[in-house]
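Peer 1: Need the 3D shape of this:
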Amino acid sequence: MAKRITEILVDDIDGTEIAAGAGGTVKFSFEGVNYEIDLTDEHVKEMREALSPYLVVARKTGNTPRSASRASARVGTGGTSNVKAMRTWLRAQGLEVSDRGRIPAALIAQYETAH
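Peer 2: Sure thing, here's the model as predicted:
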């Protein structure tokens, strides 16, 4: 027995079915929040026209959103793999270091110099 599953993309504005190869999902960011919306070609055009006066004068930051997994993989360790040991050593030296998050570069440098 064969199954055929059909996914139908509909416009989030008016519920119109979006034909294959037309319109689609538009991704954008505003005030630090990422959004996506499914639109027909007509609504994509309207959105571009509405945003055009702002985009023409806006500065591109060159930054792309990072996934949570990539961001968490590089949390302030300076390449040091044993963050727990680093925090323990820094505290033993009388230095203040948080339980979570990024360890300041100056503290990482002290740890790496000592080890």
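Peer 1: switch to C-alpha atoms for all contacts and neighbour counts from now on
Peer 2: Will do.
Peer 1: List the buried residues in the lengthiest helix in the chain.
Peer 2: Assignment by DSSP state H gives helix 41-57 as the longest helix of the chain. Using 16 or more other CA atoms under 10 Å as the test for burial, helix 41-57 gives 41, 43, 44.
Peer 1: structure for this one too, so we can compare:
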Amino acid sequence: MAQTTRILLTDDLDGSEATQTVTFAVDGITYEIDLSDEHAAQLRESVAVYVDRARKLRGSAIKKRTASRPASRKPAGDKTDTQQVRAWAKEHGIEVSERGRLSNDLIVRFQEATS
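Peer 2: Alright, predicted model coming up:
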């Protein structure tokens, strides 16, 4: 017995039939919205003035800009003793693996607590 599966898109603005899914990003957050051709054209027209003047980011450039917040980065050239960080974390009830890389957030917390 054969089966056919159909996926019907619904326009997220007005509930009518959508014909496409549009992906866009603002402030490092990527969004998707299902739209009819008419609404998709309206969206593209409304951002066109910004797109025309913007720089395109590709691949690693996007990751570098969105990978982590500056406040959670450890200082460049920092030589924090990972065994001290692990010992401090255990003393304070923070689960940490015996091996592997420590999160920047944990290192910053250790530095703030021991400074």
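Peer 1: hmm, back to that, which one of the buried residues of helix 41-57 of structure 1 is nearest residue 68 of structure 1?
Peer 2: Among those, residue 44 lies closest to residue 68 of structure 1 (CA to CA), at 28.3 Å.
Peer 1: wait, what's in contact with the aligned partner of the closest one in structure 2?
Peer 2: Mapped onto structure 2 by TM-score structural alignment, residue 44 of structure 1 lines up with residue 40. Going by CA atoms under 8 Å, 6 or more residues apart in numbering, residue 40 of structure 2 touches 20, 22.
Peer 1: Run a quick neighbour tally on the counterpart of residue 28 of structure 1 in structure 2.
Peer 2: With TM-score structural alignment as the criterion, residue 28 of structure 1 lines up with residue 24 in structure 2. For residue 24 of structure 2, the count of nearby residues is 12 (other CA atoms under 10 Å).
Peer 1: and the helix or strand hosting residue 24 of structure 2, how far from structure 1 on average?
Peer 2: Assigned by DSSP states H and E, residue 24 of structure 2 belongs to strand 20-26. Its matched residues in structure 1 lie on average 0.8 Å from strand 20-26 of structure 2 after superposition (mean CA distance after the TM-score superposition for structure 1).
Peer 1: what's downstream of that strand, the next helix or strand?
Peer 2: Downstream of strand 20-26 of structure 2, the first helix or strand assigned by DSSP H and E is strand 29-35.
Peer 1: just checking, what packs against that next one?
Peer 2: For strand 29-35 of structure 2, the packing partners by 3 or more CA pairs under 8 Å, 6 or more residues apart in numbering; DSSP states H and E come out as strand 20-26.
Peer 1: Compute the inter-axis angle for the strand it packs on and strand 29-35.
Peer 2: Between the axis of strand 20-26 of structure 2 and that of strand 29-35 there is an angle of 150 degrees, by axes from the mean of the first three to the mean of the last three CA atoms, to 10 degrees.
Peer 1: Tell me the buried residues in strand 20-26 of structure 2?
Peer 2: 20, 21.
Peer 1: quick one: it to chain centroid distance?
Peer 2: From the chain centre to the centre of strand 20-26 of structure 2 is a distance of 15 Å (CA atoms, centre = their mean, to the nearest Å).
Peer 1: what's next to that strand, contact-wise?
Peer 2: Counting by CA under 8 Å, 6+ apart, 9, 30, 31, 32, 33, 34, 35, 36, 37, 40 sit against strand 20-26 of structure 2.
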